[in-house]
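J.: With the sequence up front, the predicted model follows.
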Amino acid sequence: MPITKTAASQDETEDEDSDFKPLSAQQAAEWRRRNPPLSPWHIVALQLLVAVLAALVARWWSGSAAAGWSAGYGGLAVVLPAALFARGMQRRRSSAGAAMAALMGWELVKIALTVAMLAAAPRLVPGLSWLALLAGLVMTMKAYWIAFLARSSVRRTV
């Protein structure tokens, strides 16, 4: 009798489940001590710092105040929606489904606000430089990676 694909994958799942060992209370406490939760406000603050640096570098490199304002506005188009998202996600939810719905809802608000800010940029930033705005936007969005890399270097255990 040939083994079907479903039976083979079920056997693999059972093998994986047999390797699972729950942590004791002491091990769980130790894991929590080594991996404290990261506040979303730290990431928003890091993004704000990167946006300011991007604006200063754009101003210095181009010699144009408009480029500095454009890069700063690009960073702001990331920071403000991220702060709103962080604020919206702070409230405790009663169930996993409610938490997932809130995550999706606030992510949609974040994207809509970013798009609205980018659409308003030509009217709000005099002498807008789209290249500088894009550079500020991308650099600020990549601040997540800085936080991730810094966090993963802290997590390494001996």
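T.: Yep, that arrived.
J.: can we go C-alpha only for contacts and neighbour counts from here?
T.: OK.
J.: Run a quick neighbour tally on A112.
T.: 13 (other CA atoms under 10 Å).
J.: Contact partners for the residue most central in space within the chain?
T.: In the chain, the residue lying closest to the centroid (CA atoms, centre = their mean) is Y144, at 5.0 Å. When contacts are counted by CA atoms under 8 Å, 6 or more residues apart in numbering, Y144 touches 43, 47.
J.: Now it: which helix or strand?
T.: Following DSSP states H and E, one finds Y144 within helix 143-155.
J.: before we move on, what about Y73?
T.: Using DSSP H and E, Y73 falls in helix 65-89.
J.: Quick check: buried residues in that helix?
T.: 65-86, 89 (16 or more other CA atoms under 10 Å).
J.: Check which helices and strands that helix sits against.
T.: helix 40-62, helix 96-124, helix 130-141 (3 or more CA pairs under 8 Å, 6 or more residues apart in numbering; DSSP states H and E).
J.: ok, and here's another one to check against it:
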Amino acid sequence: MTKAAFETETEGEEDDFKPLSAEEAARWRERQREVSPWRIVAVQLLAAVLVALVAWAWSGRAPVGWSAGYGGLAVALPAALFARGVHRRRASAGAAMAALMGWELVKIVLTVAMLAAAPRLVPGLSWLALLAGMVVVMKTYWVALLARPGVRRTV
């Protein structure tokens, strides 16, 4: 698309952006409560325990429960470390972005290390149960987003 065609195409569009006043911004912040990362980590740990208990009860085998629980912990423990690392205030936006990316890398490396150590740490490891535990605990991020207080449903 040429520059002239792009300008012609965007000229007809109206700009709906309106900056908020200080009072409007304060009201918006009041309505949009911050979700504590520690609350999300706590829910993840609870989900890891629950998925382990369900896997154990469903299969009737303790190693399946341990595998599912370990899979959940392979998500929840790195998330706790990530939350601790990024929750501190940074001097600039660039420093905050660098910290976010650095701690995300640490989270991924720790998760991979925990998965690599799983066969040695979990006797009778069930990879399918471990994967199920990981998936269930990872989905708690969505639950946390949907369960925020003050979120309006559009449906």
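T.: Perfect, I can see it now. Because the structure is predicted, anything quoted here is derived from the model rather than measured.
J.: Which residue numbers in structure 2 does the helix holding Y73 of structure 1 align to?
T.: Aligning helix 65-89 of structure 1 against structure 2 (TM-score structural alignment) gives residues 62-86.
J.: check contacts around the residue lying closest to A135 of structure 1 once chain neighbours are set aside.
T.: Using CA to CA, 6 or more residues apart in numbering and skipping residues adjacent in sequence, the residue nearest A135 of structure 1 is A71, 6.3 Å away. The neighbourhood of A71 of structure 1, defined by CA under 8 Å, 6+ apart, consists of 51, 54-55, 58, 132-137.
J.: returning to what we had before: map the residue nearest to the centre of structure 1 across to structure 2 for me.
T.: In structure 2, Y144 of structure 1 lands on Y141 (TM-score structural alignment).
J.: Now do that match against F6 of structure 2, distance only.
T.: 39 Å (CA to CA, to the nearest Å).
J.: Ok, A42 of structure 2 next?
T.: Distance from A42 of structure 2 to F6 of structure 2, by CA to CA: 49 Å.
J.: if I pick L103 of structure 1, what's in contact with it?
T.: M89.
J.: Aligned counterpart of it in structure 2, please.
T.: So L103 of structure 1 corresponds to L100, using TM-score structural alignment.
J.: and if you look at I43 of structure 1?
T.: Using TM-score structural alignment, I43 of structure 1 sits opposite I40 in structure 2.
J.: nearest spatial neighbour of its match, skipping sequence neighbours?
T.: A144 (6.5 Å).
J.: Check the burial of the one you found by counting its neighbours.
T.: Applying other CA under 10 Å, we find 17 residues neighbouring A144 of structure 2.
J.: Please apply the same query to A54 of structure 1.
T.: 29.
J.: what's the distance between it and W106 of structure 1?
T.: Counting by CA to CA, the gap from A54 of structure 1 to W106 of structure 1 is 26 Å.
J.: ditto for S153 of structure 1
T.: 29 Å.
J.: related to what we said a few turns ago, could you save the helices and strands packed on helix 65-89 of structure 1 as CSV and add columns showing distance to W31 of structure 1?
T.: Output for the helices and strands packed on helix 65-89 of structure 1, formatted as CSV (distance: least, CA to CA, whole Å):
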stretch, distance to W31 of structure 1
helix 40-62, 20
helix 96-124, 23
helix 130-141, 29
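J.: so which of the ones you listed is the most packed in?
T.: For the helices and strands packed on helix 65-89 of structure 1, the largest average neighbour count (mean count of other CA atoms under 10 Å) is found in helix 130-141, namely a mean of 22.
J.: That one: average distance to aligned residues in structure 2?
T.: Once fitted to structure 2, helix 130-141 of structure 1 is off its aligned match by 0.6 Å on average (mean CA distance after the TM-score superposition for structure 1).
J.: between that helix and helix 40-62, how big is the angle?
T.: 150 degrees (axes from the mean of the first three to the mean of the last three CA atoms, to 10 degrees).
J.: just checking, what packs against helix 130-141 of structure 1?
T.: Against helix 130-141 of structure 1 (3+ CA pairs under 8 Å, 6+ apart) you get helix 40-62, helix 65-89.
J.: Apply 10 Å and report the result again.
T.: Packing contacts for helix 130-141 of structure 1, counted by 3 or more CA pairs under 10 Å, 6 or more residues apart in numbering; DSSP states H and E, involve helix 40-62, helix 65-89, helix 96-124.
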